[in-house]
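Participant: The sequence and its predicted three-dimensional model are supplied below.
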Amino acid sequence: MKKWNVEICDVTLRDGEQTPGVSFSAEEKCRIAGLLDSVGVDVIEAGFPVVSKNEAACVQKIVDLDLDARICCLSRALKDDIDCAIRCDIDMVSIFIATSDLHMKIKYKKPREEVLAGALEMIEYAHDHGLQVRFAAEDASRTDLAFLREMYAQGAEYGANYVSYADTVGCLTPLEMSRIVDDLLTDLSIPLCIHCHDDMGCATANTITAAERGAYQLHTTVNGIGERAGNASLEEVLTAIRFKGGVDRYDLSHLLTLSHAVSEASGIPISKTKAIVGEHAFAHESGIHIAALIEDSSTYEYIHPALVGGQRHYILGKHTGKKAIAHILRSMGHDISEAQICWILDQVKSRGENKCSITHDLLLSLIHQADSEVAQ
């Protein structure tokens, strides 16, 4: 397997906080930043400091944590924005302009050449003040590729260290992303960043596709939170680049703790079926599955739960088999007969078919009832 050449820029503290109704306190931001650093995330986008004095103070507090990760913040192509970023003592500034004809017409009301010229001046200004610069194209996925190539080339000439491609409205599919990255990388002299939104459910897939095709910096948020339907999910991207790209330098064992911390701080619950971190990500009910898992967990688990800080769970219900019941009961310390196991299994299936959850207390009750029921 050829190892992919990538790094992660997590944008939970900026784009993730743009989720409607979400606002992180300074303490929550610092805790999340610390956990991201424990995972080994390369770049943390700490915020958009020009938004408010409090936002700038939060960015400064994250810088003051002296993490291993480089700290980045967002900036429009305006001197006041960049001066605010400089005062926060960050490592990298992401200077963005909207690049599609639609956005140019509605937001700037200027020709693209004039918008680009102003942005290039700000790249040079930030570069001259010692910052790494990421030159970002907002709504890149609806922008003429020839203009993007020219924009990126000029950005590099003016001192940009990275250029960024944003699928701002989440309109791409993986095949489209593959073709676009191939096109952009044909004559690009600096690393390409990919920033995907999930409006069509393709953000993680598009990010992984871009990485496989040669994109370098991958943008993510924890639990995939963000504007509208959210962004590419950190936990999914990290797991995918481990298994598909051979990238093993990140400590995935912190992912569940990080996911819960962001869920608590954001107030957004994690779906039970969410990949990697959902309650059911490593839960099994099917009797056929559990019987095989008992022998060899790789039969029905591509990812070992412990790798990402999770645990395997066997769920009892209408699909449960006898081997699963016997295994669970013995793991609980109960040595019961074949007849008792069969009776309990019948009860579990009957209740499962009637949408009754088999709780720990209910299972204990069935175990106690099994003695008398089988004896009769």
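Facilitator: Arrived safely, thanks for sending. Numbering: from 1, shown residues only.

Participant: hey, let's count contacts and neighbours off CA atoms from now on
Facilitator: Noted.

Participant: Does Ile95 lie in a helix or a strand, and which?
Facilitator: Using DSSP states H and E, Ile95 sits in strand 92-98.

Participant: Residues touching that strand, excluding its own?
Facilitator: Contacts with strand 92-98, where a contact means Cα atoms under 8 Å, 6 or more residues apart in numbering, come from 70-77, 82, 85, 104, 115-116, 119, 122-123, 126, 131-140.

Participant: ok, and here's another one to check against it:
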Amino acid sequence: QLALLGVDVIEAGFPLSSPGDFEAVQRIARQVQGPMITALARAARPDIDAVWQAVREAPRSQIHMVLSVSDIHIERKLRSNRRDVLQRGTEAVAYARSLCNEVEYSPEDAGRADPEYLFETLEAVIDAGATVVNIPDTTGYTLPNEFGALIAAIRANVRNIDRAMISVHCHNDLGLSTANSIAAVLNGARRVECTINGIGERAGNASLEEVVMILRTRERSLRLRTGIDTTRLAEVSALVSRHTGVPVQPNKAVVGANAFAHASGIHQDGVLKDKLTYEIMRPEDVGMGESRIVLSPRSGRHAFQFRLAELGYHLPEAAFSRAWEQFLLLADRKKDILDKDLEDIVRSLQPAVAVGVV
């Protein structure tokens, strides 16, 4: 489904973590056509060997490795120092490049790293053979202006950056993963690592559907394009939700159940006159069917009349006013107003009025 969606790269797993993960990555590499297939390794030969053995049969393969770059990680997690970590990273990249023509290097926790050491690291790994440098905001700590400025600084200060693609990998701990990803793109990143529905470690990662629809909706001003088939977004979102058991929150941007549902009377009136008043993208463009008018105590007469007409009921003005009063009383007591509720309201008016049904 990701291949049909049109993604450029699929990171299929962490082959050394378990035999099952290795087998899954290998099957994906053998069977999925179109996207580049990559998998994750630490900067160690056993990890790199496992990735290579898993992805090598893909028509387009890549080895992706990660190693800390922030002092917090280097000192407190690795119990090491900058010099040794840099040497370990460059040696790992050189070894991976001896196996595979495409090598991605992620300096973990780049968002909290010393920029000068980050620049030094990127220069060294590119010289060692990295073809992609992936800048992670591992803890979701940076603000969009800070992360965008970091990408701009990398382009300005890493002398050999023209020999590698800049990728980004943003986490959502402060709810900024999508915003940070777009800020990075605006400053020269050309690959975004993201996930369907934003699933991922802790609070998750940048949401693919959000990143894609920002690029699509604001294409003229951003002057950037994506090849994703957006009409498949809702279908893939539902597939991931079913298989992971993680529900999509109703108010999730783009693919949530309420993304194109209108409950406020002011909004409903506008949408019924012209959808452009409150919709910046069409639900069918992301595979979500049609907009919905949700009846609630906040709904207006226009929306109530529209829904009755959809059900085939056309009431005279006096009868409609009585039906409207009954609806408001019911809506104050009941959260979800069903079609049966509306039908019961109309029936309660009979035989006092003649009801037109088509």
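Facilitator: Here it is on my side, so go on. Here the structure is a predicted model, which is why all the values come from computation and not from measurement.

Participant: Tell me how far the residue mapped onto Cys193 of the first structure from the second structure lies from Ala110 of the second structure.
Facilitator: Structural correspondence for Cys193 of the first structure with respect to the second structure (TM-score structural alignment): Ser167. From Ser167 of the second structure over to Ala110 of the second structure the distance is 12 Å, taken as Cα to Cα, to the nearest Å.

Participant: Find the residues that touch each one of the two.
Facilitator: With contacts defined as Cα under 8 Å, 6+ apart, the residues shared by Ser167 of the second structure and Ala110 are Ile135.

Participant: so how many other residues sit close to Tyr158 of the first structure?
Facilitator: Neighbour count of Tyr158 of the first structure, defined by other Cα atoms under 10 Å: 18.

Participant: Trace Ile48 of the second structure over to the first structure, please.
Facilitator: The equivalent of Ile48 of the second structure in the first structure is Ile82 (alignment by TM-score structural alignment).

Participant: and what of Gly188 of the second structure?
Facilitator: With TM-score structural alignment as the criterion, Gly188 of the second structure lines up with Gly214 in the first structure.

Participant: Please identify which helix or strand holds the residue lying closest to Ala54 of the second structure once chain neighbours are set aside.
Facilitator: Excluding its sequence neighbours, the residue lying closest to Ala54 of the second structure (Cα to Cα, 6 or more residues apart in numbering) is Gln26, at 4.4 Å. For Gln26 of the second structure, the host element (DSSP H and E) is helix 19-31.

Participant: Kindly report the same for Glu120 of the second structure.
Facilitator: Using DSSP H and E, Glu120 of the second structure sits within helix 115-128.

Participant: Identify the residue range in the first structure corresponding to that helix.
Facilitator: Helix 115-128 of the second structure maps onto residues 145-158 of the first structure, going by TM-score structural alignment.

Participant: Please identify the buried residues of the matching stretch?
Facilitator: In terms of neighbour count (16 or more other Cα atoms under 10 Å), stretch 145-158 of the first structure has its buried residues at Leu148, Arg149, Met151, Tyr152, Ala153, Gly155, Ala156, Tyr158.

Participant: With adjacent residues omitted, what lies nearest to the last one?
Facilitator: Leaving aside its sequence neighbours, Tyr158 of the first structure sits nearest to Glu124 (Cα to Cα, 6+ apart; 5.3 Å).

Participant: residue in the second structure matching that neighbour?
Facilitator: Counting by TM-score structural alignment, the partner of Glu124 of the first structure is Ala94.
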